[in-house]
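Undergrad: next input, structure requested:
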Amino acid sequence: MDQEPSRIRRHDNLIRVEVVTTAEQLLDAHAIRAICFMEENGVSARQTYDGNDYQATHIIVYAGDEPIGTARIRWFKDFAKMERTSFRKTWRDPRVIKRCAEFIFEHISRKGYDCVITHAKPLHARLWRRMLGFMPAPGKDPLYFEGHDEPYVELVKHLTPPENAITPSSDAAILFRIEGHWDVHSEFEVVGS
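TA: Purely as a prediction, here's the structure:
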């Protein structure tokens, strides 16, 4: 049973956003996507799981221990692509969505990227523009997919990488650490040798 979204206003600490690093978290992310894409929107399993899941970074959102949302990030030369964003119906709250998006933007910019794109149907594109600061991609035509009644619009958001963005000059130990946990020494890292 879903916890009520109204509870997050009183207990924001119930919501946590994480980079998927375990098989259980990935199963949770795939379950959310199945609910939202396949059950709610009638998207086929083959289109929902399109072959890009093994090359992507997955994000999972929990309310307590209950998975409530997910997104995936794919990495290209000069930009990251945020996609497959989905939340269970009772958790489609602007505060939850914004918290997830901000986590994703921080993750992308920490990796040194200053541009993220996404594709959304017109209704969601308006939401991403108003709530998350995306802008329409200049010169891009809407894209139609089989089985979808509306086109997808390409959106762009520019980010400012932080001072500690990961670059070729970053400490080598950082490059061995778990995705998203770059500031935490790994259990195998010899410290102070």
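
Undergrad: can we go C-alpha only for contacts and neighbour counts from here?
TA: Fine.

Undergrad: all strands of this protein, in order?
TA: 15-19, 57-63, 66-75, 80-87, 115-120, 135-136, 153-158 (DSSP state E).

Undergrad: I have a second one here; can you model it like the first so I can compare?
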Amino acid sequence: MYPRGKSIREGRAVYDTHIDGTDDNDDDVSITVVRSIEEFMRVVTIRSATFIAEQDCPYQEEFDGNDFSASHLVSYVGNEPAGCLRIRYFADFAKLERLAVRREFRNRQMGTKLMHAGVELCRMKGYRRIYGRSQKDLLSYYENMGWKRLEGTPEFYFSDYAYVEIVFDTEPNPKAIKLGADPYVLMRPEGRWDRPGVLDRSAQRSVDKSGTWRS
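TA: A predicted model of the protein is given here:
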């Protein structure tokens, strides 16, 4: 259903395979969760090149006020930003949207890999149902990845394209983050719950009974 290959760094989740400082000549595909303003600007650049430049989407419709309430994934070829995906979270479903891949990287199954990474990130958060939308003429692309058209829903229109609603049903990751998890795990950077973060290391400092840090 979803591609697996050398782009999945051994021992790392599919949504956390990019390693900073990768050789620019490396031809491998990697993906990471956006965790900084600089990384988010790469998302802006990719979406601007794809949706605004190629599809004539108005700026205010592309950047719709939802970007700072979402998670974003960025894919790379070597160290070059190549694609992106936005994920938003609701009570009983997550939504994958704004899938974009730069024109020069569209022969690498980049979109499929980003969708797979997005699904896996949602599974790690415990979601069973993932929602999306497809341009009507691209529905078969998503169906080949296991998505289905949401029953009983009509096509709808925005930004000059016809869309249909789609869903992907799955099971949570057996190691999904839940209430009762180690509190240090819940403080770690998004998508890097499997290894200690800066606040884990801060716990090595001692604290007096008043709660004041001391050396």
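
Undergrad: quick check: TM-score for this pair?
TA: Here the TM-score for the pair of chains, by TM-score structural alignment, normalised by the length of structure 1, is 0.88; 181 aligned residues with a Cα RMSD of 2.0 Å.

Undergrad: follow-up on the earlier one: looking at the strands of structure 1, which is nearest to residue 165 of structure 1?
TA: strand 115-120 (13.6 Å; Cα to Cα).

Undergrad: against structure 2, where does the closest one fall?
TA: Aligned using TM-score structural alignment, strand 115-120 of structure 1 spans residues 129-134 in structure 2.

Undergrad: tell me the mean distance between that stretch and structure 1 once they are aligned.
TA: Per the superposition on structure 1, stretch 129-134 of structure 2 and its aligned residues are separated by 0.9 Å on average (mean Cα distance after the TM-score superposition for structure 1).

Undergrad: tell me the contacts of the residue nearest to the spatial centre of structure 1?
TA: Closest residue to the average C-alpha location of structure 1: residue 71 at 3.5 Å, with Cα atoms, centre = their mean. Going by Cα atoms under 8 Å, 6 or more residues apart in numbering, residue 71 of structure 1 touches 29, 58-60, 82-86.

Undergrad: what's residue 96 of structure 2 aligned with over in structure 1?
TA: Under TM-score structural alignment, residue 96 of structure 2 pairs with residue 82 in structure 1.

Undergrad: number of residues surrounding its match?
TA: The number of residues packed near residue 82 of structure 1 is 22, by other Cα atoms under 10 Å.

Undergrad: biggest helix in structure 1, by residue count?
TA: The longest helix of structure 1 (DSSP state H) is helix 94-110.

Undergrad: tell me where structure 2 has helices.
TA: 37-47, 59-62, 110-124, 139-143, 183-187, 198-202.

Undergrad: circling back to that earlier point, the match of residue 96 of structure 2 touches residue 116, doesn't it?
TA: Yes: counting by Cα atoms under 8 Å, residue 82 of structure 1 touches residue 116, with 6.8 Å between them.

Undergrad: what residue of structure 1 takes the place of residue 153 of structure 2?
TA: Per TM-score structural alignment, residue 153 of structure 2 is aligned with residue 140.

Undergrad: its match: what's its closest spatial neighbour, skipping adjacent residues?
TA: Excluding its sequence neighbours, the residue lying closest to residue 140 of structure 1 (Cα to Cα, 6 or more residues apart in numbering) is residue 154, at 6.8 Å.

Undergrad: look up how far residue 34 of structure 1 lies from the closest residue to residue 145 of structure 1 other than its chain neighbours.
TA: Spatial nearest neighbour of residue 145 of structure 1, chain neighbours left out: residue 151 (7.2 Å); criterion: Cα to Cα, 6+ apart. Residue 151 of structure 1 sits 21 Å away from residue 34 of structure 1, going by Cα to Cα, to the nearest Å.

Undergrad: what about those two, which has more around it?
TA: More crowded of residue 151 of structure 1 and residue 34, by other Cα under 10 Å: residue 34, with 20 against 15.

Undergrad: show me what that one lines up with in structure 2.
TA: Match for residue 34 of structure 1 (TM-score structural alignment): residue 48.

Undergrad: for that match, what are its contacts?
TA: Residue 48 of structure 2 touches nothing, counting by Cα under 8 Å, 6+ apart.

Undergrad: ok, now with 10 Å
TA: 42, 54-59, 62-63, 100, 102 (Cα atoms under 10 Å, 6 or more residues apart in numbering).

Undergrad: go on, residue 135 of structure 1?
TA: 117, 125-126, 128-129, 154-158.

Undergrad: check those and tell me the two furthest apart.
TA: 126 and 158 (16.9 Å).

Undergrad: wait, residue 128 of structure 1 touches residue 98, no?
TA: Yes: if you go by Cα atoms under 10 Å, residue 128 of structure 1 and residue 98 touch, sitting 9.4 Å apart.

Undergrad: look at these two and report which has more neighbours.
TA: Per other Cα under 10 Å, whichever of residue 128 of structure 1 and residue 98 has more neighbours is residue 128, with 23 against 14.
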